[in-house]
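In: Quick check, what structure comes out for this input:
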Amino acid sequence: MTRPWLDHYEEGVPRGWTPSNDVLPDLLRRTAEAFPGRAALGFLGATTTYRELWQDVGHFAAALQRIGVRPGERVSIMLPNCPQFVVAFYGALLAGATVVNTSPLYVASELEHQLRDSGSETLILLDAFYPRYSAVAGRVPVQRVIVTGIQDALPFPKSVLYPLKARREGHWVNVRAGGSVYAFRNLLRSPSTTPRPVTLRPDDVALLQYTGGTTGVPKGAMLTHGNLVANAEQARAWMTDLRPGQEVTLAAIPFFHVYGMTVAMNLSVLIGATIALVPNARDIKMVLSQIVASGATLFPGVPTLYNAINNHPDTRDFDLTTIRACISGSAPLPLETARQFRQTTGGANLVEGYGLTEASPITHVNPIYGEQREGSIGLPLPGVDALVVGEDGQPVPEGEVGELWVSGPNVMKGYWNRPDETAKVLREAHGQTWLLTGDMAVMDEAGYFRIVDRKKDLIIAGGYNIYPREVEEVLYAHPAVLEAAAVGVPDPYRGESVHAALALKPGMKATEAEIIAHCRLHLSPYKVPRSVEFRAELPKTAVGKILRRQLAEEARAARQVQAAG
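Out: Predicted coordinates:
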């Protein structure tokens, strides 16, 4: 196959690249040896060096083995971004277990499904989340629970003041250790920093990362040590000016999401960066203050986070000029958001990337310092191959729309206990194993890819294909629009029509007629929204991705009620 993108890699990005044979604990061990006194974690005034982090991981791994965790067993981690997450993640892997990332936002029924589906026998969670586990405890395979609190990671006197504040605000949950319930802080006092040796191989499953995938059914993507190490190494190869032992990564995107885990945590460990932990990215003032306090140089994020910073009333009071590079993932990056953010930070390189859970997750990124093509997801990373494929499974010509297929060492092993679902998205063709992304894309003559939209989000109006992203770009260009989503709703004449859901910037106003008139200036008539809905905020996932599907369902339900009335 031809790879035109190789000719457009910026200087320093390897054209020929192969992954190492490392497993994830190797990354931390090697960095602790190279930069023992370097701050690994910064958390609300507390600092942990790489030497201390590696020791904590050893203590925790040994303690897990002592309380019965066996190699290959699933260990669910339900924590926000805090030092305990990093210790639990690497500690569980060092003990030979498979980690199951579990969203702290899960309600009891969602938690029950994931614990049962993964067969998790160990659950590590924040004390505040314990009542949700209690509601399902008798119906899941969990045999041991490890509980920690934010106060466990805070320096004195914050460690004493935090419980008082939580009690005053009604957030305090007191969980007593005993029986099958263990205190995280006590396990860190394990007498041994050397767990029993476990043979880890690159092909061993390190992580079950649950996703709706390309078919919408929650299932665990089996990501191996080799997958996750390769993707961290690919990101390092792409960012040509990374300075080992000198960078500071603002970790605002959650580690329980694969993008935050790979770029904010694993890549940082790989290069010996200090990880400035932000437990709540919705608190934009906290995000801003942590950028300044930490001197963050790298800021991986999602479009809604950058957008919120652009439009926060206090942003101008913070010096954000230390930020050098930002890769935006998880959702399409509106052009206006990128332009504003570069202005806000005094020129930080914010580039759009692309990936999906099943690929660990990054497959494409715009060059950080080379040619960046607006509206594109950039070029495939070193070691990644990509095709745009038609319905017949054959590549389409440059410039034509088809489904994006990707291949590389970062592509998952399959879905946990779901061979039928695996067979739908992994395909042998052209001498390689390909992941069928479900996204519609175009490749230009230089090998830059552009996502037209998700196959399932396609709106078909009067026989015309409408890709929501194109409509959303126009909506975001309106000066009053803060957040936008375009979805399809039933139309008795056209089959479907475009419905726009918007949240406006603070203090701004707009009417439905004004928004539609704005769209008519920039879109073909069949693409113009026929209806506009204004909301205080659009619904999002835990990582900040706007939930188009939920908006579409709610809009369709509202139409049905109107029709019935």
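
In: drop to CA atoms for contacts and neighbour counts, all remaining ones
Out: Noted.

In: which residue ranges form the strands in the stretch 351-500 of the chain?
Out: Remark: strands assigned in the stretch 351-500 of the chain by DSSP state E, counting those that start in this stretch are 362-365, 379-380, 385-389, 402-407, 414-415, 426-429, 432-443, 449-454, 459-461, 464-466, 481-491, 495-504.

In: Second input sequence below; structure requested for side-by-side comparison:
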Amino acid sequence: MRAHYKFWPKRLPPAITPPATSLWQNLAVSAMRYPDKAATVFFGSVLTWGQLKHAAERLAAQLQALGVQKGDRVVLNMQNCPQLIVAHFAILRVGAVVVPVNPMNRAEELKHFITDPDAKVAITTADLAGELAGASNALPEGQRLRHLIVTQFTDGFDSNVEGDDAPPAAWRDWLLTHHALPTLAGGQVLAWKDALAFDGPLAETTAGPADLAILPYTSGTTGLPKGCMHTHASVMHNAVACAMWGSATPETIGLVVVPMFHITGLVAVMQAAVYAGSTMIVMPRWDRDLAGRLISRWRVTAWANIPTMVIDLLASPNFASFDLSSLKTISGGGAAMPQAVAQRLLDVYGLAYCEGYGLTETAAPSHQNPVDHPKQQCLGIPFMSTDARVVDPETLQEVPQGEQGEIVIHGPEVFQGYWKRPDATEAAFFELDGKRFFRSGDLGRVDEDGYFFITDRLKRMINASGYKVWPAEVEALMFRHPAIQEACVIATQDAYRGESVKAVVVLRPSHQGQVSEQDIIDWCRDNMAVYKVPRVVQFAGSLPKSGSGKVMWRALQEAEAAPRI
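Out: Model prediction:
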């Protein structure tokens, strides 16, 4: 028997049998059971489960009328708002595939999320529509979007809201400005309200557990981001398991501030809440005082987050005015929670911070700390129905307890493979004891109780406040700058974010003395998502190279990590 069963939650089975239905059925069931209960609350505006289902069906009918068929990929590019949930389930209702995209991506990055999944339809918010339309318009005619559905944030709430539910003053221009619809070359742009007013027919859904449901993208050590093929079944497993693990019920009130374009927010928060019929208090992005007010106002019971949010909330000068007494569970991942902060939560509020671990490829958690027996700065134990091991990265044989190796995962939540990338899929999997294991690329160890701890990264990756930054992707974008001859991206320590991005740059001789470090940073801000932008740029005469001519990034990384004398 595996050691981790020693502290397995007594209320939970070690494996589960999820519903053998599509994810759409979870919404249909919750709407049937709780038609008048709040599904979402957005700046004080309530959308009931019945209203959410009706809106998703109207949008699904509109998508069908636009030609979206079963298996087609539809881009969904939004910050958190009720419209994201409506659109997500409308896409699933027609049997199509959701392609969730980080709204921080700029036009140059967005091109890949249109062309790689062969998407012809996208749904976005008005503040992002120009960037998405610009990306499409810059593509060759046969690769462009044909339809773009655009919602204003105010389609989801009353702009006159006041009091604790009101948006921060700094957000008002962002949220309340009514943006004109962009022009889509060779295509049609449709306003959200018009799409939801569509009264045409809606065919029965035929999607089943084995059909593709979600195609989230993950970057890696080389090249452009890769799509992770998740079926209704792989997402369903973790939606159900996350709800059970967190004791979610229809009475649970969750603060939804982790982004729902990211696999954790999408599965462990949103899909789990839809399955359980819980209420979601939705925040479009992080603001510590708004979070404190909403937890107090709506008596939030469950909060999934990244550790920097907790640190920020505790540091608010208004913290004493917030009432956190309703919180029953607080959990997160993506970055390590500082031990002192976790201890303060436990000592002052009786809240055990439960960290988890997972990847886009595992539909969020593959490991989770038991709520009743968590360990600090620990990934947790293998999740329901999951077999996780630590193996030698060279021999792929399991290593003894306590020794470092690569964390590998087998379970129903593991993805089917990388979209259009059979080579990468083959490299990511291997067989052990008759099971197909996914190679995480993370190095870790297992303690005597079966808890996993991360020790290093086999892959080259920077973790900035829980956002994964892949240097190869940033370098590829930087090489588009006319002044850059070579660039190597590494991690630099950051007291708040944990790690930040640093670029060591060699300028072309023709641009020496004409471009500053700040010029490079400013250009990066215009051409890539803000979390990928180098916080530090260092000019160098040359980069260290191996005998084969490869840039020795590890040498630069080790020099950066070396103590300053």
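
In: Switch the strands of the stretch 351-500 of the first structure over to a markdown table; also include mean neighbour count.
Out: Below are those laid out as a markdown table (neighbours: other Cα atoms under 10 Å):
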| stretch | mean neighbour count |
| --- | --- |
| strand 362-365 | 26 |
| strand 379-380 | 28 |
| strand 385-389 | 23 |
| strand 402-407 | 24 |
| strand 414-415 | 23 |
| strand 426-429 | 14 |
| strand 432-443 | 21 |
| strand 449-454 | 22 |
| strand 459-461 | 21 |
| strand 464-466 | 16 |
| strand 481-491 | 23 |
| strand 495-504 | 22 |
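
In: export the ones you listed to CSV and tack on distance to residue 216 of the first structure?
Out: Formatted as CSV, the strands of the stretch 351-500 of the first structure follow (distance: least, Cα to Cα, whole Å):
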stretch, distance to residue 216 of the first structure
strand 362-365, 20
strand 379-380, 25
strand 385-389, 21
strand 402-407, 17
strand 414-415, 13
strand 426-429, 16
strand 432-443, 11
strand 449-454, 12
strand 459-461, 18
strand 464-466, 21
strand 481-491, 17
strand 495-504, 21
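
In: Let me know which of those strands is the nearest to residue 138 of the first structure.
Out: Residue 138 of the first structure sits nearest to strand 414-415 of all the strands of the stretch 351-500 of the first structure, at 26.1 Å, using Cα to Cα.

In: Just list what that closest one packs against, helices and strands only.
Out: Applying 3 or more Cα pairs under 8 Å, 6 or more residues apart in numbering; DSSP states H and E, one finds that strand 414-415 of the first structure contacts strand 219-224, helix 419-425.

In: Where in the second structure does that strand fall?
Out: Using TM-score structural alignment, strand 414-415 of the first structure lines up with residues 417-418 of the second structure.

In: Next, the residues that contact the matching stretch from outside, please.
Out: Residues from elsewhere that reach stretch 417-418 of the second structure (Cα atoms under 8 Å, 6 or more residues apart in numbering): 226-229, 424-425.

In: ok, the residues you listed vs residue 410 of the second structure, which is closest?
Out: Residue 410 of the second structure lies nearest to residue 425 out of the contacts of stretch 417-418 of the second structure, by Cα to Cα, at 14.5 Å.

In: now that closest one: how far from residue 441 of the second structure?
Out: Separation of residue 425 of the second structure from residue 441 of the second structure (Cα to Cα, to the nearest Å): 13 Å.

In: Distance check, the residue nearest to residue 119 of the first structure when sequence neighbours are not counted against residue 100 of the first structure.
Out: Leaving aside its chain neighbours, residue 119 of the first structure sits nearest to residue 141 (6.1 Å; criterion: Cα to Cα, 6 or more residues apart in numbering). Separation of residue 141 of the first structure from residue 100 of the first structure (Cα to Cα): 14 Å.
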